[in-house]
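Q: based on what follows, work out the 3D shape:
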Amino acid sequence: MSKTEDLEMESDEMMKKETHDNGTPAPKNTQYWVVLILVIIIMFMFLILVFFTILQFIQYGNLTEEQTLLMNDVSNLSSLLEHIEKIVADLTLRQDDLIYQQEILSTKQSRVSFKLERLDSELELERNITDRLSTDLENVKQGTRPLSNDIQRISGAVGKLADGIQKAHGPSTPLCETHWVHYGLSCYYKSWKAESWEDARKDCKYNMSDLVVINGEDEMNFLYHFSEQEVTWIGLAEERGIWKWVDDTSYEMTPTHWQYGGPYPWPASDLKKKDECAYLLKEHSWSHDKCSHKFMYICENKRILL
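A: The predicted structure follows:
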């Protein structure tokens, strides 16, 4: 047998000896079991205490870790709060700067509005002056056109008188060269070949004359018949959107005979080109075309009678 079994048998025998005949255990044995039970209870409670202590330590460790995390979060939040405070301060400065800039812009806007109002007033004044000048110019035109016609009639009469004087003195002192026709105080020549406007003017200047300038209704009627109702260049050309006669006679002060009441309105980009010239039509009117086109032309040599 093993030693354990031997001890158990000896223990049983001792228990039997210490037991009374009626089976009641002896008092010493009762105390032993009570002490044993108390020791077991104490050990069990100690184990429970150790378990709870360990559990508390574990929870304390977790709490410490959580506290550390919370402290880190608090530190991060503090840094974030400081950053936000800096941003708020910067935004406040920017807001103040924007308010200042807005005040400056408001002041400038007020000045610009004042200048615009003054410019509007000046523009309105200039418009009124322009309207008055246009009215005065139209009145001058209406007054000078009859005068121009009267001058043309006087010139025609003087021309007829000169023709009469020339006929009285005989053909020895002709008023105009050969192939030239006399009318009023000028001699006129109609080309027999077509040229561009520039070449036509060069040919007229070569013959001590220039392209014809039409000063009145009588001269227009004469040229209508003299041109034999052919398309012929005249001494009127456009320069930067302004029509000018070759001898600088005022375009505004002389009567015009445009086919449709005025020259064609070209785009503004074409106004910089001096490439539009006027010509006579067989319909007793004017029109204009590219100066490079080739038409017949009429030269005028103005005579001064002494």
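Q: going forward, measure contacts between C-alpha atoms and count neighbours the same way
A: Will do.
Q: tell me where the protein has strands.
A: 181-183, 186-190, 210-211, 232-239, 242-245, 276-280, 286-290, 296-302 (DSSP state E).
Q: in a markdown table: those, plus distance to residue 224 and mean neighbour count.
A: As requested, the strands of the chain are exported to a markdown table (distance: least, C-alpha to C-alpha, whole Å; neighbours: other C-alpha atoms under 10 Å):
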| stretch | distance to residue 224 | mean neighbour count |
| --- | --- | --- |
| strand 181-183 | 13 | 21 |
| strand 186-190 | 12 | 21 |
| strand 210-211 | 15 | 25 |
| strand 232-239 | 10 | 24 |
| strand 242-245 | 18 | 16 |
| strand 276-280 | 8 | 24 |
| strand 286-290 | 11 | 19 |
| strand 296-302 | 11 | 24 |
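Q: one more, so I can put them side by side:
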Amino acid sequence: MIDLAYFTPPSQGELGLKAFDPGYTFNADRTVAIGETSVYNQEIIHWQEQLHAEGKQGLLLIYQAMDTAGKDSNIRTLFAGVNPQGLDIHSFNTAGKKELQYDILHRYHNAVPAKGSIGVFNRSYYEPLISHYAHNNEDPSLLSGWAKHLNNFESLLQDNNIRVIKFYLHISRTEYRRRLAKRLSNPQEHWKLTESDLLTHANWHNTIAAYQKVISQTHSSKSPWYIIPSNKQWFRDWLIGHIICKTLQQMRPRRPQVPPPYTLEDLDALAQALGQRSSSQR
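A: Modelled structure (predicted):
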């Protein structure tokens, strides 16, 4: 049985991402893991139906990572076939000029899933904080101030029965460069490349330091971060699927047990009455 504590930040002290191997696979068998990932997909479909019918609690999943880490791919794999009526997926790109006139949470709050739904943030309110800290070497007190606001925001969601879990997809710099080179070699993927990719590669250590600081200050038992080794796509998908299903099992959503407003006899009587009415009108 996999120990999820291995993939969470330390309860005390600073997070050091060097302690987490991006290529780690827990000695799992690749073929078995791929098969179990398909099972997790079906479990997510089942639990989402229960969640939607119950309508009393929701789940927000936050994905953070450098480009090429596989956020989109993982979301496609795990949520294939999920009823879109109970699934909200939002991808947040760089805020525009108008958005920057508002507070850091303005455009995210309205995207939080309603009770009965699963919400997925592909990048989130953590992105501008990480990016700003990585490239501007801001005063740590500023980071602490914003982290406090984000923690309070997630506490608000928890108080309203919206569970929050957060994934950092952890890849090595070597793997990041390999995936960028692969995109460069394929004209069909050139559209995915941006100047920010080069900036991240050039400022790799600062970016990692920013993630370490932000994750350390916003991890809690109620809104946990998980450090997901992501050099191996199959292990990444299997681990995230395992965590999501375990969380949904803990939430235990149930269809409401409500008696129908009528019986089969009522239905037959109504059909007979309508049939007689139709005959009399001919």
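Q: any idea what the TM-score is?
A: Here the superposed chains carry a TM-score of 0.20, computed using TM-score structural alignment, normalised by the length of structure 2; 97 aligned residues with a C-alpha RMSD of 6.1 Å.
Q: need the strands of structure 1 in TSV (columns: distance to residue 159 of structure 1).
A: Putting the strands of structure 1 into TSV (distance: least, C-alpha to C-alpha, whole Å) gives the following:
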stretch	distance to residue 159 of structure 1
strand 181-183	6
strand 186-190	8
strand 210-211	19
strand 232-239	21
strand 242-245	23
strand 276-280	23
strand 286-290	25
strand 296-302	11
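Q: which of those strands sits closest to residue 105 of structure 1?
A: strand 242-245 (43.7 Å; C-alpha to C-alpha).
Q: other SSEs contacting the closest one?
A: Judged by 3 or more C-alpha pairs under 8 Å, 6 or more residues apart in numbering; DSSP states H and E, the packing partners of strand 242-245 of structure 1 are strand 232-239.
Q: what angle do the strand it packs on and strand 276-280 make?
A: 150 degrees (axes from the mean of the first three to the mean of the last three C-alpha atoms, to 10 degrees).
Q: now strand 232-239 of structure 1, how far from the centre of its chain.
A: 39 Å (C-alpha atoms, centre = their mean, to the nearest Å).
Q: show me what that strand is packed up against.
A: helix 197-206, strand 210-211, strand 242-245, strand 276-280, strand 296-302.
Q: angle of it against strand 296-302?
A: 80 degrees.
Q: if we can go back for a sec, adding distance to residue 122 of structure 1, write the helices and strands packed on strand 232-239 of structure 1 out as a markdown table.
A: As requested, those are exported to a markdown table (distance: least, C-alpha to C-alpha, whole Å):
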| stretch | distance to residue 122 of structure 1 |
| --- | --- |
| helix 197-206 | 43 |
| strand 210-211 | 43 |
| strand 242-245 | 26 |
| strand 276-280 | 36 |
| strand 296-302 | 46 |
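Q: flag every buried residue along stretch 269-282 of structure 2.
A: Neighbour counts over stretch 269-282 of structure 2 (16 or more other C-alpha atoms under 10 Å) mark no residue as buried.
Q: would you mind listing the buried residues in stretch 158-168 of structure 1?
A: Going by 16+ other C-alpha under 10 Å, stretch 158-168 of structure 1 has these buried residues: 158-160, 162-163.
Q: all helices for the stretch 151-282 of structure 2, in order.
A: 173-184, 195-202, 204-218, 233-251, 264-280 (DSSP state H, counting those that start in this stretch).
Q: what's the longest one packed up against?
A: Here helix 233-251 of structure 2 touches helix 30-54, helix 71-79, strand 225-229, going by 3+ C-alpha pairs under 8 Å, 6+ apart.
Q: which residues are contacting that helix?
A: For helix 233-251 of structure 2, contacts defined as C-alpha atoms under 8 Å, 6 or more residues apart in numbering pick out 25, 28, 30, 33-34, 36-37, 40-41, 43-44, 47, 70, 74, 77-78, 167, 169, 228-230.
Q: thinking again about what came up before, just so I know, which of the helices and strands packed on helix 233-251 of structure 2 lies nearest residue 133 of structure 2?
A: Using C-alpha to C-alpha, the nearest of those to residue 133 of structure 2 is strand 225-229, at 18.8 Å.
Q: between that closest one and helix 233-251, how many degrees?
A: Using the same axes, to 10 degrees: strand 225-229 of structure 2 against helix 233-251 is 150 degrees.
Q: check which helices and strands strand 225-229 of structure 2 sits against.
A: strand 162-170, helix 233-251.
Q: and the angle for that strand with strand 162-170?
A: Relative orientation of strand 225-229 of structure 2 versus strand 162-170 (the same axes, to 10 degrees): 30 degrees.
Q: that older thread, which pair of the buried residues of stretch 158-168 of structure 1 spans the longest distance?
A: Maximum distance among the buried residues of stretch 158-168 of structure 1 (C-alpha to C-alpha): 8.5 Å, for 158 and 163.
Q: overlap in contacts, those two.
A: With C-alpha under 8 Å, 6+ apart, residue 158 of structure 1 and residue 163 have no common neighbours.
Q: which helix or strand contains residue 134 of structure 2?
A: Assigned by DSSP states H and E, residue 134 of structure 2 belongs to helix 126-136.
Q: residues of that helix that come out buried?
A: 126-127, 129-131, 133-134.
Q: identify the farthest-apart pair in these.
A: By the measure C-alpha to C-alpha, 126 and 134 form the most distant pair in these, at 12.1 Å.
Q: which other helices and strands contact the helix holding residue 134 of structure 2?
A: Counting contacts by 3+ C-alpha pairs under 8 Å, 6+ apart, helix 126-136 of structure 2 is packed against helix 140-159, helix 204-218.
Q: those into CSV, with extra columns for distance to residue 91 of structure 2 and mean neighbour count?
A: Listed next are these as CSV, based on distance: least, C-alpha to C-alpha, whole Å; neighbours: other C-alpha under 10 Å:
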stretch, distance to residue 91 of structure 2, mean neighbour count
helix 140-159, 18, 15
helix 204-218, 19, 20
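Q: mind checking which of those helices is nearest residue 264 of structure 2?
A: Minimum separation from residue 264 of structure 2 across these (C-alpha to C-alpha) falls at helix 140-159, 41.5 Å.
Q: tilt between that closest one and helix 204-218?
A: Using the same axes, to 10 degrees: helix 140-159 of structure 2 against helix 204-218 is 50 degrees.
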